[in-house]
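Asks: here is a sequence together with a model predicted from it:
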Amino acid sequence: MRALALCLAVLAGPALSQDRQGNDTPGDWRVTHHSVFGIWNSMCDMREEAGTPVRRCYLRRVDVFSPRPEFAAQFLFVTPEREGYRVSFGIEPGTFFALDGFRIEGTEGTDWQTRRPGCLSGLSCNFTGPAAEALLEAMREGGAFRFTFRDRHGQPQDLTWPLDDFAAAWADFQGQAAQRGLLP
């Protein structure tokens, strides 16, 4: 009986990934490029919307720093905008950073840091325009992101994201986005 239930679940899986009209779900992006540079992923994907192909490229870092049952993660995305770039950090609500806990450290100390309330409190943490350009420049220069905080479970965390490979990831992202006409 269990084997029959398992077989039915496996066979029903593809049908359940479509809506009632048989359309693909929002997760139907098809990866067209993926290169890994250390901890950094340069990615492009596409999907059809109303019969028109929609393309996007981005740089990504996802850090699952606490597994189940007290899952916790943090991520960063860099995406091209109409003018410049957007750098978005995904921080879980209930996360609280130290005042100097959101920074880039170089060989001679802190090269960049933010004290934006949204970034330090696990709310919205996005950079655009000149703020994004300054952050991206610091990232391309190397060093390491340092994050010191209490996660949503109250556990102290001290994360390091090396930036050694970021310049190569950035160059790949720029090349791929340019090929697709996605750069500002």
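Replies: Sure thing, it's come through. Numbers count the residues shown, from 1 in each chain.
Asks: going by C-alpha atoms from here, please, whenever you check contacts or count neighbours.
Replies: Noted.
Asks: list the contacts of the lengthiest strand in the chain.
Replies: Counting by DSSP state E, the longest strand found in the chain is strand 52-66. With contact meaning CA atoms under 8 Å, 6 or more residues apart in numbering, strand 52-66 is reached by 39-48, 71-80, 169-170, 173, 176-177, 180, 182.
Asks: against that first model, consider the following:
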Amino acid sequence: RAGESVSIAAYPVAQPERIDAAAMAEVARLRQYVDACRNLRGEMNVSPSTRLPLYALAGNAGEAAFLTQWAPVLQALSKLSEVKVFATEAEWVAAAQAAPVAVVGEARLCLHMEVDVAAEKARLGKEATRLEGEIAKARAKLSNEAFVAKAPPAVIEQENKRVADFTATLAKIRDQLARLK
């Protein structure tokens, strides 16, 4: 065998000049799409093994080209049966129907699945009630003068963040409920 053994060879040196910032940005953008698809799966309580079609409405030609180019990778990483990019909003809305929607950049995505509308309304209603309770609990803490006086600023900030997060999630759920009606 020729060459040094790995055990005594010099440790490789990083080559920052070979880092491709454009490639890193493109992969980060792809990851946003994968994360959005996975979040939609979680919201819909879909088994990870179930393959669903992704319906996308690109905000511009660049988004459409990106989605088309990366469709096979997106399919593999998000367990999708297909990635369909729609040209017009009317076509996308007709296909998407009552499915949950995620927004990534200028694109809107939804996983298409036949949904039992009554069961989904009940589930979303229950979740909305739970979130309203959490918001009320957090606001009650924040309106309690004794709590605010004794609590460290970090705890108060955390409670404010919880209220903001719960409110944002509740808005999404109410939007979903409106789409189902």
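Replies: Structure received. Here the structure is a predicted model, which means the values were calculated and not measured.
Asks: overlay the chains and give the TM-score.
Replies: Superposed pair, TM-score by TM-score structural alignment, normalised by the length of structure 2: 0.25. Supporting alignment: 81 aligned residues with a CA RMSD of 5.2 Å.
Asks: on that earlier part again, list only buried entries from the contacts of strand 52-66 of structure 1.
Replies: Buried members of the contacts of strand 52-66 of structure 1, counted by 16 or more other CA atoms under 10 Å: 39-47, 72, 74, 76-80, 169-170, 173, 176-177, 182.
Asks: tell me the centre residue of structure 2?
Replies: Nearest to the geometric centre of structure 2 sits residue 36, at 2.8 Å (CA atoms, centre = their mean).
Asks: please tell me how far residue 55 of structure 1 sits from residue 32 of structure 1.
Replies: 9 Å (CA to CA, to the nearest Å).
Asks: where does the closest residue to residue 34 of structure 1 other than its chain neighbours fall, secondary structure wise?
Replies: Leaving aside its sequence neighbours, residue 34 of structure 1 sits nearest to residue 43 (CA to CA, 6 or more residues apart in numbering; 4.5 Å). Element membership for residue 43 of structure 1 (DSSP states H and E) is strand 40-49.
Asks: again with residue 83 of structure 2
Replies: With DSSP H and E as the criterion, residue 83 of structure 2 is inside strand 80-86.
Asks: which residues are in contact with that strand?
Replies: Against strand 80-86 of structure 2 from outside (CA under 8 Å, 6+ apart): 51-58, 64, 67-68, 71, 74-75, 92.
Asks: of the residues you listed, buried ones?
Replies: 51-58, 64, 67, 71, 74-75, 92.
Asks: neighbours around the residue lying closest to residue 170 of structure 2 once chain neighbours are set aside, how many?
Replies: Counting by CA to CA, 6+ apart, residue 170 of structure 2 lies nearest to residue 128, which is 5.9 Å off, once chain neighbours are set aside. Residues near residue 128 of structure 2, counting by other CA atoms under 10 Å, number 21.
Asks: check which helix or strand covers residue 128 of structure 2.
Replies: Assigned by DSSP H and E, residue 128 of structure 2 belongs to helix 117-143.
Asks: tell me the helix or strand right after that helix.
Replies: helix 145-150.
Asks: which parts of structure 2 are strands?
Replies: Going by DSSP E, structure 2 shows strands at 52-57, 80-86, 101-104, 107-111.
Asks: got CSV for the ones you listed, with distance to residue 176 of structure 2 too?
Replies: Formatted as CSV, the strands of structure 2 follow (distance: least, CA to CA, whole Å):
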stretch, distance to residue 176 of structure 2
strand 52-57, 17
strand 80-86, 21
strand 101-104, 8
strand 107-111, 12
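Asks: closest one to residue 23 of structure 2 among those?
Replies: strand 101-104 (18.4 Å; CA to CA).
Asks: what's stretch 132-139 of structure 1 in contact with?
Replies: Contacts for stretch 132-139 of structure 1 (CA under 8 Å, 6+ apart): 84-87, 104, 111-112, 163, 166-167.
Asks: out of these, which sit inside helices?
Replies: 166-167 (DSSP state H).
Asks: report the buried members of the contacts of stretch 132-139 of structure 1.
Replies: Buried subset of the contacts of stretch 132-139 of structure 1 (neighbour count, 16+ other CA under 10 Å): 85-87, 104, 111-112, 163, 166-167.
Asks: which one of those is nearest to residue 156 of structure 1?
Replies: residue 104 (19.0 Å).
Asks: what's the helix or strand for the residue lying closest to that closest one once chain neighbours are set aside?
Replies: Excluding its sequence neighbours, the residue lying closest to residue 104 of structure 1 (CA to CA, 6+ apart) is residue 145, at 4.3 Å. Using DSSP H and E, residue 145 of structure 1 sits within strand 144-150.
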